[in-house]
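# fold the following for me, if possible:
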Amino acid sequence: MSEDILEQGEPIPGDERSLLIVDDDRPFLARLARAMEGRGFEVETAESVQEAVAKVKATAPAFAVVDMRLGDGNGLDVVQAIRDRRDDARTVILTGYGNIATAVTAVKLGAVDYLSKPADADDIYTALTRRPNERAEPPENPMSADRVRWEHIQRVYEMCDRNVSETARRLNMHRRTLQRILAKRAPR
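Predicted coordinates:
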């Protein structure tokens, strides 16, 4: 194994270095694939849920980095497909629309970490190779009040099975206001 891998964290376990990266942002996908190849992974890429699930069925990877929102569906479907084929796989979810409810779902499906975009290759590598009993470091900056509000809205939205009208009713909020909030990225 290369010194680069040993310096940045735990070496990739065994001979299994297969990594599937699933993201519909082509420039990001290409950059991350190059960065992970430089860290010793054998990288496969996919730009959709359908393509990713087909690759998982052909050969289940030891590692995966999966975007939450893809053009043809939810990245959690890819995590589930990986877990069904290989229960020792280490999967990290990436999202620009992070919220607690989907993070909990991702972990229940077997993801080892949940990172908000923009995440750099070092953060992703660390999450993939972290020992199972090793804890992630707490964030340097706690959530802002706007972020806490946004997280609450997302949690209620997930509890209502992503039904905008029902979520708006429960939050005592106008439906169009809620739609505008849901369309935006998470506040910092």
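# okay, CA-based contacts and neighbour counts for the rest of this
Will do.
# just checking, next helix/strand downstream of the longest helix seen in the chain?
Across the chain, the longest stretch assigned as helix under DSSP state H is helix 145-159. Using DSSP states H and E, the helix or strand that follows helix 145-159 in sequence is helix 164-171.
# sequence B follows; please return its structure for comparison with A:
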Amino acid sequence: MSESQDAEKKKLLIVDDDERFAERLSRAMDRRGFEPVIANSVADGIRLAHSESQEYAVVDLRLQDGSGLDVVKAIHESSEDARVVVLTGYGNIATAVAAVKVGALDYLPKPADPDQVAATLLQSSADGDMPPPPELPMTADRVRWEHIQRVYEQCDRNVSETARRLRMHRRTLQRILAKYAPHA
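Sure, this is the predicted structure:
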């Protein structure tokens, strides 16, 4: 690659504790004109955010050592104009609002499509407040499954408590939890 092409690449920080996912996303974003750097923890993400300003970032919400929102805050402390997208496998309205309040552009479900991530990062604010609808939105079955998984995790993986909160029979919940996630 020539030096002029390297100069045109946009600096991108990827913070995700799933190393395989982070590597795949890094390669995909490199092909889309970004120069990715990977951090696998909140501590590494904050260190990289403070060591050099980031133009763009993709941050997982839940990391082994804490919340990705702490990384988003650190990125905006060192670079107010940074464009940050938060990814998560367990989305809910409260965390989406929290992500936007600390400076995230958008909140996307995992596994995120690299084209959608790039489009969200590069979307100009003149395009309006709402991002374009996803090309392949989650099915109703997938949304239901994600909701059940989120409540299950919030109940510390306690099946009885999760069933009580979801107002469903415990055995029905066990059957749902035993199945794989429906396709997006």
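# ok, back up a step: and the longest helix of the first structure, what other elements does it pack with?
helix 100-108, helix 164-171 (3 or more C-alpha pairs under 8 Å, 6 or more residues apart in numbering; DSSP states H and E).
# reformat these as a markdown table; add distance to Glu134 of the first structure and mean neighbour count.
Below are these laid out as a markdown table (distance: least, C-alpha to C-alpha, whole Å; neighbours: other C-alpha atoms under 10 Å):
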| stretch | distance to Glu134 of the first structure | mean neighbour count |
| --- | --- | --- |
| helix 100-108 | 15 | 16 |
| helix 164-171 | 36 | 17 |
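# need those in a markdown table (columns: distance to Tyr125 of the first structure).
Shown next, in a markdown table, are those (distance: least, C-alpha to C-alpha, whole Å):
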| stretch | distance to Tyr125 of the first structure |
| --- | --- |
| helix 100-108 | 18 |
| helix 164-171 | 36 |
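# and the residue nearest to the spatial centre of the second structure, what helix or strand is that in?
The centre of the second structure sits closest to Leu87, judged by C-alpha atoms, centre = their mean, with a distance of 0.6 Å. For Leu87 of the second structure, the host element (DSSP H and E) is strand 83-88.
# give the aligned range of that strand in the first structure.
Mapped onto the first structure using TM-score structural alignment, strand 83-88 of the second structure covers residues 90-95.
# give me the mean deviation of the matching stretch from the second structure.
Following superposition, stretch 90-95 of the first structure is found to deviate from the second structure by 0.2 Å on average (mean C-alpha distance after the TM-score superposition for the first structure).
# buried residues in that stretch, which are they?
90-95 (16 or more other C-alpha atoms under 10 Å).
# got these as JSON lines, with distance to Ala111 of the first structure columns?
Below are the buried residues of stretch 90-95 of the first structure laid out as JSON lines (distance: C-alpha to C-alpha, whole Å):
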{"residue": "Arg90", "distance to Ala111 of the first structure": "7"}
{"residue": "Thr91", "distance to Ala111 of the first structure": "5"}
{"residue": "Val92", "distance to Ala111 of the first structure": "5"}
{"residue": "Ile93", "distance to Ala111 of the first structure": "7"}
{"residue": "Leu94", "distance to Ala111 of the first structure": "10"}
{"residue": "Thr95", "distance to Ala111 of the first structure": "13"}
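# and those residues, which is closest to Ala64 of the first structure?
Thr91 (4.6 Å; C-alpha to C-alpha).
# need the distance between the two termini of stretch 153-165 of the second structure.
Terminal residues of stretch 153-165 of the second structure are spaced 12 Å apart (C-alpha to C-alpha, to the nearest Å).
# buried set for that stretch?
159-163.
# tell me the one of those nearest Ile93 of the second structure?
Distances from Ile93 of the second structure to those, taken by C-alpha to C-alpha, are shortest for Thr162, at 18.7 Å.
# ok, that closest one touching His147?
No: look at Thr162 of the second structure against His147 with C-alpha atoms under 8 Å: they stay out of range, at 11.0 Å.
# contacts for the longest helix of the first structure next, please.
99-102, 163-164, 167, 170-171, 181-182, 186-188 (C-alpha atoms under 8 Å, 6 or more residues apart in numbering).
# quick one: that helix to helix 100-108, angle?
If you take axes from the mean of the first three to the mean of the last three C-alpha atoms, to 10 degrees, helix 145-159 of the first structure sits at 60 degrees to helix 100-108.
# and helix 145-159 of the first structure, which residues are buried?
So for helix 145-159 of the first structure, counting by 16+ other C-alpha under 10 Å, buried means 148, 150-158.
# got a markdown table for these, with distance to Ala30 of the first structure too?
Shown next, in a markdown table, are the buried residues of helix 145-159 of the first structure (distance: C-alpha to C-alpha, whole Å):
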| residue | distance to Ala30 of the first structure |
| --- | --- |
| Val148 | 33 |
| Trp150 | 31 |
| Glu151 | 30 |
| His152 | 34 |
| Ile153 | 33 |
| Gln154 | 30 |
| Arg155 | 32 |
| Val156 | 35 |
| Tyr157 | 33 |
| Glu158 | 31 |
